[in-house]
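>>> pasting the structure only:
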């Protein structure tokens, strides 16, 4: 049976649980989102977070800076706001002249619910943190919702970045998966052979329609965590035609994306305890 993942429906279940949990806190939970510039795509992502916060009863404050803002000014604001909020998100991308590393490092570890601060990410890798990178959390939510076992399965992950590849590798290996990491410059023969042998494929390369039906086997589980703009539309790494091969397919859009927001707020509540 070919099942298409409904990320919105899974996110809604998480939202209902978080809404019940929020009322158990004696003081309001507040999230600060820092935005640089006025990018339409960024605004869409921020709006999704604002809606989710409102739905579960979390206070969200948004601070927008001009594109010319300095790294020092952003860091100063992070230090200021960290005194009163439980979570801080710096919405990426930032302007080219801003030091992402310095700005993200300014977020206190216990309030870095996106896990973009190096120290926070390293704690996650060492199994010391209470939060999970949102994309990795979204992948686990999809697998759990559809009762997909990872143990002893052959898993191919495309992309080796800190947003998708590395955290997904960490959580799937922790569940006993046999993970092989690939990237867009992997030898094409090795790339195809690994994909064809994989029971589960997770892709976060950001290359439109990188994976085609002849590159995956029947009954494969496909999770697309890649996003790219193609002709004004958001598309993923895995061609939708691959659905005919898949037992389970989380497509872009509508799969991982809605869940990353839900996991972000799940992290916020964990950080607030």
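Alright, I've got the coordinates. Predicted, not measured: the structure shown is a model, and the values here were computed from it.
>>> From here on, just use CA atoms for contacts and neighbour counts.
Fine.
>>> Okay, the nearest residue to residue 7 once chain neighbours are set aside and residue 273: tell me how far apart.
Distances taken as Cα to Cα, 6 or more residues apart in numbering put residue 255 closest to residue 7, at 4.1 Å, once the chain neighbours are dropped. Look at residue 255 and residue 273: by Cα to Cα, to the nearest Å, they are 29 Å apart.
>>> circling back: mind listing what the residue nearest to residue 7 touches?
The contact partners of residue 255, taken as Cα atoms under 8 Å, 6 or more residues apart in numbering, are 5, 6, 7, 8, 223, 224.
>>> Same question for residue 201.
Residue 201 makes contact with 155, 156, 157, 158, 195, 220, 221, 222, 223, according to Cα under 8 Å, 6+ apart.
>>> Comparison target below:
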């Protein structure tokens, strides 16, 4: 007989409440003569990237933030991409911007991300911002790790002294999330798993919190989770019919205490953290101007 179903970690509702608070901050900045502008730079016409960008611009419209959807053809070379990034760095009307990943395979993603000014890096992925996180003096945080932390704390999931297992060591989620959750004051005990780990379940069964960012459909099953654990699905993949599939199998909800829903949740909060970084940049600029 199965037990009660897990509490759903509803990121959509949480993100909506965050945007309400952010709208007040955006309005205050506008009254102070510091309007915000976000620019997204997309190379090519990746449908998933286009859909995600559209949601970012919808969020901006809701908050009263000016946004620009900059599109470049997939055939551009690295020099043209770098020139566009340099132009956005130099444009004082642009509060922050991002280069939407993935880029076409002929372009160098690492070089592009490093070219973004750390002060305008709303994705939080510049090596300097990641280095600050590693050093324990974080500034602009990478959005998805920040979103996961905020979602867990919002739902009162304890982290200090708890065993958190992350599946996936990628630069966008796994590694920076490990750095974030082990910061002093958060104090999680961390296990970071990867594709070479021989038996994931040996580690996940002992975890208080399991976070999967592997992008493998149904990777985490109920048999891998101890009763009462919290499970967060970040990685997604796509079925033959184009349907988005979570790393977390449906049966996990019968074992876990709390779990993210099959669709959404972390994505909505990730977009909110993007706007949080944008607003933080503007507020820091306002404080600096007052100090002068």
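Everything's here; your move. What you see is a predicted model, and the numbers here were worked out from it, not measured in a lab.
>>> ok so, going back, of the contacts of residue 255 of structure 1, which are reproduced in structure 2?
Of the contacts of residue 255 of structure 1, the ones still in contact in structure 2 (both residues aligned by TM-score structural alignment, their matches' Cα atoms under 8 Å) are 5, 6, 7, 8.
>>> Which one of the contacts of residue 201 of structure 1 is nearest to residue 47 of structure 1?
Distance to residue 47 of structure 1 across those (Cα to Cα) is lowest for residue 223, with 24.4 Å.
>>> Now check structure 1 for the residue matching residue 197 of structure 2.
When structure 1 is aligned by TM-score structural alignment, residue 197 of structure 2 is paired with residue 186.
>>> For the stretch 151-273 of structure 1, just list every one of the helices.
Assigned helices in the stretch 151-273 of structure 1, in chain order: 165-174, 188-197, 256-272 (criterion: DSSP state H, counting those that start in this stretch).
>>> looking at these, which is buried most?
Across these, the average number of neighbours (mean count of other Cα atoms under 10 Å) peaks for helix 256-272, which reaches a mean of 23.
>>> Provide the aligned range in structure 2 for that one.
With TM-score structural alignment applied, helix 256-272 of structure 1 matches the range 266-282 in structure 2.
>>> what about that stretch, how far off from structure 1?
Compared with structure 1 after fitting, stretch 266-282 of structure 2 deviates on average by 0.7 Å (mean Cα distance after the TM-score superposition for structure 1).
>>> Identify all contacting residues around that stretch.
Residues outside stretch 266-282 of structure 2 that contact it (Cα under 8 Å, 6+ apart): 11-12, 14-15, 18-19, 22, 25-26, 29, 34, 36, 38, 56, 59-60, 95-96, 119-120, 122-124, 140-141, 143-144, 146-148, 151, 233-234, 260.
>>> repeat that for 6 Å
Residues outside stretch 266-282 of structure 2 that contact it (Cα atoms under 6 Å, 6 or more residues apart in numbering) are 11, 12, 15, 96, 122, 140, 143, 144, 147.
>>> Over to stretch 136-146 of structure 2?
Contacts for stretch 136-146 of structure 2 (Cα under 6 Å, 6+ apart): 123, 124, 125, 132, 173, 177, 270, 273, 274, 277.
>>> So which bits of it are buried?
For stretch 136-146 of structure 2, the neighbour count (16 or more other Cα atoms under 10 Å) marks 138, 139, 140, 141, 142, 143, 144, 145, 146 as buried.
>>> Map the fifth one across to structure 1 for me.
Under the alignment defined by TM-score structural alignment, residue 142 of structure 2 corresponds to residue 133 in structure 1.
>>> quick one: the strands in the stretch 51-200 of structure 1?
Listed in chain order, the strands of the stretch 51-200 of structure 1 (DSSP state E, counting those that start in this stretch) span 59-65, 87-90, 154-158, 178-182, 200-203.
>>> Out of those, which is closest to residue 216 of structure 1?
Among the strands of the stretch 51-200 of structure 1, the nearest to residue 216 of structure 1 by Cα to Cα is strand 200-203 (8.6 Å).
>>> what's the mean distance for that closest one versus structure 2?
In the superposition against structure 2, strand 200-203 of structure 1 averages 0.6 Å from its aligned positions (mean Cα distance after the TM-score superposition for structure 1).
>>> OK, contacts around residue 1 of structure 1?
residue 247.
>>> cutoff 10 Å now
Shown in contact with residue 1 of structure 1 (Cα atoms under 10 Å, 6 or more residues apart in numbering): 219, 244, 245, 246, 247, 248.
>>> would you list those in JSON lines and tack on neighbour count and distance to residue 91 of structure 1?
As requested, these are exported to JSON lines (neighbours: other Cα atoms under 10 Å; distance: Cα to Cα, whole Å):
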{"residue": "219", "neighbour count": "17", "distance to residue 91 of structure 1": "37"}
{"residue": "244", "neighbour count": "16", "distance to residue 91 of structure 1": "36"}
{"residue": "245", "neighbour count": "20", "distance to residue 91 of structure 1": "36"}
{"residue": "246", "neighbour count": "23", "distance to residue 91 of structure 1": "33"}
{"residue": "247", "neighbour count": "15", "distance to residue 91 of structure 1": "34"}
{"residue": "248", "neighbour count": "23", "distance to residue 91 of structure 1": "31"}
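>>> Now the two most distant members of those residues.
Spatially, the most separated pair among these is 244 and 248, at 9.8 Å (Cα to Cα).
>>> Not including adjacent chain positions, what is the nearest residue to the counterpart of residue 187 of structure 2 in structure 1?
Alignment note (TM-score structural alignment): residue 187 of structure 2 maps to residue 176 of structure 1. Among residues not flanking residue 176 of structure 1 along the chain, residue 151 sits closest, at 4.2 Å (Cα to Cα, 6+ apart).
>>> Alignment lookup: the one you found to structure 2.
Residue 151 of structure 1 maps onto residue 160 in structure 2, by TM-score structural alignment.
>>> Residue 104 of structure 1 too?
The alignment partner of residue 104 of structure 1 in structure 2, by TM-score structural alignment, is residue 113.
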